[in-house]
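Novice: here is the input, now give the coordinates:
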Amino acid sequence: MVLKLHGLSVSISTARVVACLHEKSVDFELVPVDLFACENKQPEFLAKNPFGKVPVLEDDDITLFESRAITAYVAEKFKETGHDLIRHENFNEAALVKVWTEVESQQYNPAIDPIIFEFFAKPVVGMEPDQTVMDASLEKLKKVLDVYETRLSNNKFLAGDFYSLADLHHFPGTFYFMKTPWSSLVHDRPHVKAW
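Specialist: Below you'll find the model as predicted:
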């Protein structure tokens, strides 16, 4: 059975999983979920994810939600194909991948997500962005990027001199952020920019 990924292509969380599936050279079917029509709040979808969020991955007899859990599953299940995103043959490197994957989830994402939501999502639904929220998030993001600049001055990628799930998890949010007026936060940090 081909994997089924339920989500919205412009969703950062869905894009995170799509990127992982491509890196692992895994065939999948993207099943669009229309969030504007509240398809994610319908009983059929809630049976897959009771929180009503995208993405959801169906793989034979298992259904998973939460994008980072899905990418970890895909990286482990298909560890022999595509890029080794979890460094499964080196315990220390695998541990560093987990550390920097957590950093993305606990530090980077909470700083960047509100900026993207305020700048891109609110105007789509006719709401005004809250500059106070964006300013506070930009301050948090500066601090995170300062840590990244230091880390990346000694390593090509976050977990070491190898590309991993830790780096991949950053790409969708960073892609959107780079289209905002504050992309200089990345450009002004040469190691972050090179990464």
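Novice: contacts and neighbour counts: CA atoms only from here.
Specialist: Noted.
Novice: secondary structure element for the residue lying closest to Val192 once chain neighbours are set aside?
Specialist: In space, and not counting its chain neighbours, Val192 is closest to Glu149: 5.5 Å by CA to CA, 6 or more residues apart in numbering. Following DSSP states H and E, one finds Glu149 within helix 131-152.
Novice: that helix packs against which elements?
Specialist: The contact analysis (3 or more CA pairs under 8 Å, 6 or more residues apart in numbering; DSSP states H and E) places helix 131-152 against helix 109-116, helix 184-187, helix 190-194.
Novice: here is a second sequence; please produce its structure as well for comparison:
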Amino acid sequence: MKKDVLFCFLSLVLLAGCAENKTTETNTQAEANQDGIDAEQRIADLGIQLIQPNAPTANYLKAKRVGNLVFLAGHGPDKPEGGQVIGKLGGGLELEEGIAAARYTGISLLSSLKAEIGDLNKVKNIVRAQGMVNADPSFTQHSQVINGFSDLMVEVFGEKGKHARAAIGMSSLPNNIAVEIDMIVEIHE
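Specialist: Below you'll find the predicted structure:
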């Protein structure tokens, strides 16, 4: 009789633990989608094709997770058909081309982020971005260029896509790319 009671007690404890784990898992999913936004669906609805992130060309990582933060290295404007947007704003490239380049860079960053975390619905907040614009010294619309990236983050994630940022003009960027952006993202545990 004592064995039966002990077995029943242990079974109840195990079941309660399983129910608690399931509740925690469900709560995390609810937190991730509390704003009703499905980032993966939004990407599909916007007709965005994420790309296969290429391997770094040196001794660094495209993304590094530390706790619930993901730090993404500087990415460039990778075109969906291949290649990158090359050139200098105010020195051959027009503002609209720079905005498109920043959007391509955002898609490249989202591609690396998804490769790192598996599902973009795990994103809690886009925390910060640093946008660098390859610009002629006379060009002064750096922030408008980086709006191409910022607007994309809000299109995909809604309010949690809004972020702190810097938009900086550079005399050159690697391989003469038009834009380079890095970002920090907070994810649900």
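Novice: mind checking the TM-score on these two?
Specialist: Both chains were compared after superposition, and using TM-score structural alignment, normalised by the length of structure 2 their TM-score is 0.25; 82 aligned residues with a CA RMSD of 5.4 Å.
Novice: picking up where we left off before, could you dump the helices and strands packed on helix 131-152 of structure 1 to CSV with mean neighbour count and distance to Ile12 of structure 1?
Specialist: Compiled in CSV, these are given as follows (neighbours: other CA atoms under 10 Å; distance: least, CA to CA, whole Å):
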stretch, mean neighbour count, distance to Ile12 of structure 1
helix 109-116, 20, 9
helix 184-187, 16, 19
helix 190-194, 16, 20
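Novice: any chance of those in JSON lines, with distance to Arg68 of structure 1 too?
Specialist: Listed next are these as JSON lines, based on distance: least, CA to CA, whole Å:
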{"stretch": "helix 109-116", "distance to Arg68 of structure 1": "12"}
{"stretch": "helix 184-187", "distance to Arg68 of structure 1": "23"}
{"stretch": "helix 190-194", "distance to Arg68 of structure 1": "22"}
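Novice: for Ser13 of structure 1, find the nearest of those helices.
Specialist: Each of these has some distance to Ser13 of structure 1 by CA to CA; the shortest is helix 109-116, at 10.7 Å.
Novice: after that closest one, next one along is what?
Specialist: Past helix 109-116 of structure 1, further along toward the C-terminus, the next helix or strand under DSSP H and E is helix 122-124.
Novice: for stretch 144-155 of structure 2, buried residues please.
Specialist: For stretch 144-155 of structure 2, a neighbour-count test (16 or more other CA atoms under 10 Å) marks Gln144, Val145, Ile146, Asn147, Gly148, Phe149, Ser150, Asp151, Leu152, Met153, Glu155 as buried.
Novice: show me the contact partners of that stretch.
Specialist: The contact list for stretch 144-155 of structure 2 (CA atoms under 8 Å, 6 or more residues apart in numbering) reads 42, 95-96, 98-106, 126, 131, 133, 160-163, 167.
Novice: in strands only, show me those.
Specialist: The strands, defined by DSSP state E, take in Ile126, Gly131, Val133, Ala167 from the contacts of stretch 144-155 of structure 2.
Novice: which elements pack onto the helix or strand that the helix holding Glu149 of structure 1 is followed by?
Specialist: Sequence-wise, the next helix or strand downstream of helix 131-152 of structure 1 (DSSP H and E) is helix 165-168. Contact partners of helix 165-168 of structure 1 among helices and strands, from 3+ CA pairs under 8 Å, 6+ apart: helix 12-23, helix 67-77, helix 91-103.
Novice: does the nearest residue to Val31 of structure 1 once chain neighbours are set aside sit in a helix, a strand or a coil?
Specialist: Nearest residue to Val31 of structure 1, sequence neighbours excluded (CA to CA, 6+ apart): His6, at 4.6 Å. Classification of His6 of structure 1 using DSSP: H, G, I helix; E, B strand; the rest coil returns strand.
Novice: can you report how many residues lie near Ala19 of structure 1?
Specialist: When counting by other CA atoms under 10 Å, one arrives at 17 neighbours for Ala19 of structure 1.
Novice: please name the residues that touch it.
Specialist: Taking CA under 8 Å, 6+ apart, one finds Leu168 in contact with Ala19 of structure 1.
Novice: how far away is it from Pro190 of structure 1?
Specialist: 25 Å (CA to CA, to the nearest Å).
Novice: thank you kindly, that will do.
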